[in-house]
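S.K.: Quick one: sequence and predicted model below, then my questions.
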Amino acid sequence: MAYKLNNIAVLVVDSNHNHMQLIKEVLRPLGVTRIAECLNAKDALAYLENNVVDIIFTEWHMDGEMDGLGLVEWIRKNPASKNVFVPIVMVTAQSEERKVMKARDVGVTEFLVKPFSAKTMARRITMVIEYPRQFVRTDDFFGPDRRRHKVSNYTGEERRKDMLDKGDQQMDDSAVENLLNEL
């Protein structure tokens, strides 16, 4: 990554202080210096009322009334949200296919599976910078286009049936990325 990231503002939302520190320690060597932290979704929403961020990293499971999915959904759908277009990276160990699809369907921009490396985090930031996603609004969805790119080996209507038959299996970060790229 050849970007100077010292000017981007990042918000990290995680109720586990150790996980939050780990994310911050990975971001700093990448050049990110403007890092805000919130221990829950409620605090994150309060922070976002008065601050603009360029990227949000949020954990799926957090203490409090709202989890990471609720935070993403609020940011994307609530009329009071000041930046519905902010890239949001879900950082979690929840890598089952149905959970990845659920996060994508509420408006997550990228998915980072724990445990992750600095290289993988840098790749997610690069994806957000180099390939900004168009946003789509339908009756039941608002968020980044869920399709990553056109698949050259598309074989017609039956393509998605194979995905549904895979069951609920854990996927590593590259498998999640491959799955999202197929869509």
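M.R.: Nice, I can see it.

S.K.: switch to C-alpha atoms for all contacts and neighbour counts from now on
M.R.: Noted.

S.K.: where along this protein do the helices fall?
M.R.: 17-27, 41-50, 68-77, 97-106, 118-130, 159-164, 173-182 (DSSP state H).

S.K.: quick check: angle from the fifth one to helix 173-182?
M.R.: Think helix 118-130. Helix 118-130 runs at 20 degrees relative to helix 173-182, counting by axes from the mean of the first three to the mean of the last three CA atoms, to 10 degrees.

S.K.: Against His149, how distant is Thr58?
M.R.: Separation of Thr58 from His149 (CA to CA, to the nearest Å): 25 Å.

S.K.: go on, Ala93?
M.R.: Applying CA to CA to Ala93 and His149 gives a distance of 25 Å.

S.K.: can you check Glu65 too?
M.R.: 35 Å.

S.K.: count of neighbours near Arg159?
M.R.: By other CA atoms under 10 Å, 13 other residues sit near Arg159.

S.K.: if I look at it, how far off is Lys150?
M.R.: Distance, Arg159 to Lys150, using CA to CA: 13 Å.

S.K.: ok, the residue lying closest to Glu73 once chain neighbours are set aside - how many residues close by?
M.R.: Nearest residue to Glu73 in three dimensions, chain neighbours excluded: Val106, at 5.5 Å (CA to CA, 6 or more residues apart in numbering). Neighbours of Val106 under the rule other CA under 10 Å: 22.

S.K.: ditto for Asn18
M.R.: For Asn18, using other CA under 10 Å, the count is 10.

S.K.: Included below, for side-by-side comparison, is a second structure:
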Amino acid sequence: MFRRDPKFDNKKVLLVDDDVYLSKIIKSVLDILEVGSVTHVKSVKAGIELFDSKYYDCVIVDCLKNGGKGFELIQAVRGGSDDAKIRTPVILCTAFTEQQNIYRARDMGVNEILAKPVSPDQILLKLNCALYRQREFVQAPGYVGPCRRRRQIDWEGREDRRNPGGAAQGAIPAGNKKEAANG
């Protein structure tokens, strides 16, 4: 069916989903993956209370049902004062994979998106990425979460002016921009 590497036996996962059927499927897969502890709650309020009182290695939340209340949990994770908890990976499980929803989740600091219908392979992939292949974490005004850049591309173009070393090669001086634009 799927590989069980890496090991998850020492990991604690908080699963927040009011869909009894889907949460049983996800919990069953996490059990097969030998996740150390899976705590399931049906409400965002209960999820926030548990998250505030205990440490988890990962949070899996269904956000977009019931008016998107799950986003409140993501805000609680990323908006807290405990640095270790702020960095807790968050996996959004959703059937609403339209671009605007994905961008909203990304901009709120979600680590991974698990699209419904879920499969064991996708649960393994997203959990592995969230726990063992984490992107650099960013804490900046207006954004807290993993670096939104997923691809690491070697740039072969001109140097960026923001890099140490000054302006880009061939940069147009401020006074000549209009002339350059007009030909």
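M.R.: Cool, got the structure. In this text the structure is predicted, and so the values were computed from the model without any measurement.

S.K.: Structure 2: which residue goes with Gln21 of structure 1?
M.R.: Gln21 of structure 1 maps onto Lys24 in structure 2, with residues paired by TM-score structural alignment.

S.K.: what do you get for Val12 of structure 1?
M.R.: Structural alignment (TM-score structural alignment) places Val12 of structure 1 against Leu15 in structure 2.

S.K.: Distance of its match relative to Lys42 of structure 2?
M.R.: Computed as CA to CA, the Leu15 of structure 2 to Lys42 of structure 2 distance reads 8 Å.

S.K.: and those two? which has more neighbours close in?
M.R.: A direct count of neighbours by other CA under 10 Å for Leu15 of structure 2 and Lys42 places Leu15 higher, at 23 against 16.

S.K.: Please report how far the more buried one lies from Gly145 of structure 2.
M.R.: Separation of Leu15 of structure 2 from Gly145 of structure 2 (CA to CA): 19 Å.

S.K.: same question, Val77 of structure 2
M.R.: For Val77 of structure 2, the distance to Gly145 of structure 2 - CA to CA - is 10 Å.

S.K.: what do these two both touch?
M.R.: By the contact definition CA atoms under 8 Å, 6 or more residues apart in numbering, Val77 of structure 2 and Gly145 are jointly contacted by 86-87.

S.K.: so how far is stretch 79-97 of structure 2 from its chain's centroid?
M.R.: Stretch 79-97 of structure 2 sits 6 Å away from the centroid of its parent chain (CA atoms, centre = their mean, to the nearest Å).

S.K.: Now do the buried residues in that stretch.
M.R.: Applying a neighbour-count criterion of 16 or more other CA atoms under 10 Å, one finds 79, 85-95 buried in stretch 79-97 of structure 2.

S.K.: Okay, now that stretch: how far is its last residue from its first?
M.R.: End-to-end span of stretch 79-97 of structure 2 (CA to CA): 24 Å.

S.K.: How about residues contacting that stretch?
M.R.: If you take CA under 8 Å, 6+ apart as the criterion, stretch 79-97 of structure 2 is touched by 55-64, 74, 77-78, 105, 109-117, 126-127, 130-131, 137, 144-145.

S.K.: what do you get for stretch 30-37 of structure 1?
M.R.: Residues outside stretch 30-37 of structure 1 that contact it (CA under 8 Å, 6+ apart) are 4-14, 20, 24, 27, 44, 122.

S.K.: Not counting sequence-adjacent ones, nearest residue to Ala105 of structure 2?
M.R.: Using CA to CA, 6+ apart and skipping residues adjacent in sequence, the residue nearest Ala105 of structure 2 is Leu92, 7.6 Å away.

S.K.: Check the alignment and tell me where the one you found lands in structure 1.
M.R.: Under the alignment (TM-score structural alignment), Leu92 of structure 2 maps onto Met90 of structure 1.

S.K.: I'd like the distance between its match and Lys102 of structure 1.
M.R.: 11 Å.

S.K.: same deal with Ile129 of structure 1?
M.R.: Note on Ile129 of structure 1: its distance to Lys102 of structure 1, by CA to CA, is 23 Å.

S.K.: Then Phe135 of structure 1?
M.R.: According to CA to CA, Phe135 of structure 1 stands 17 Å off from Lys102 of structure 1.

S.K.: still on that earlier bit, so which of the contacts of stretch 30-37 of structure 1 wins on neighbours?
M.R.: Per-residue neighbour counts (other CA under 10 Å) across those peak at Val13, which has 30 neighbours.
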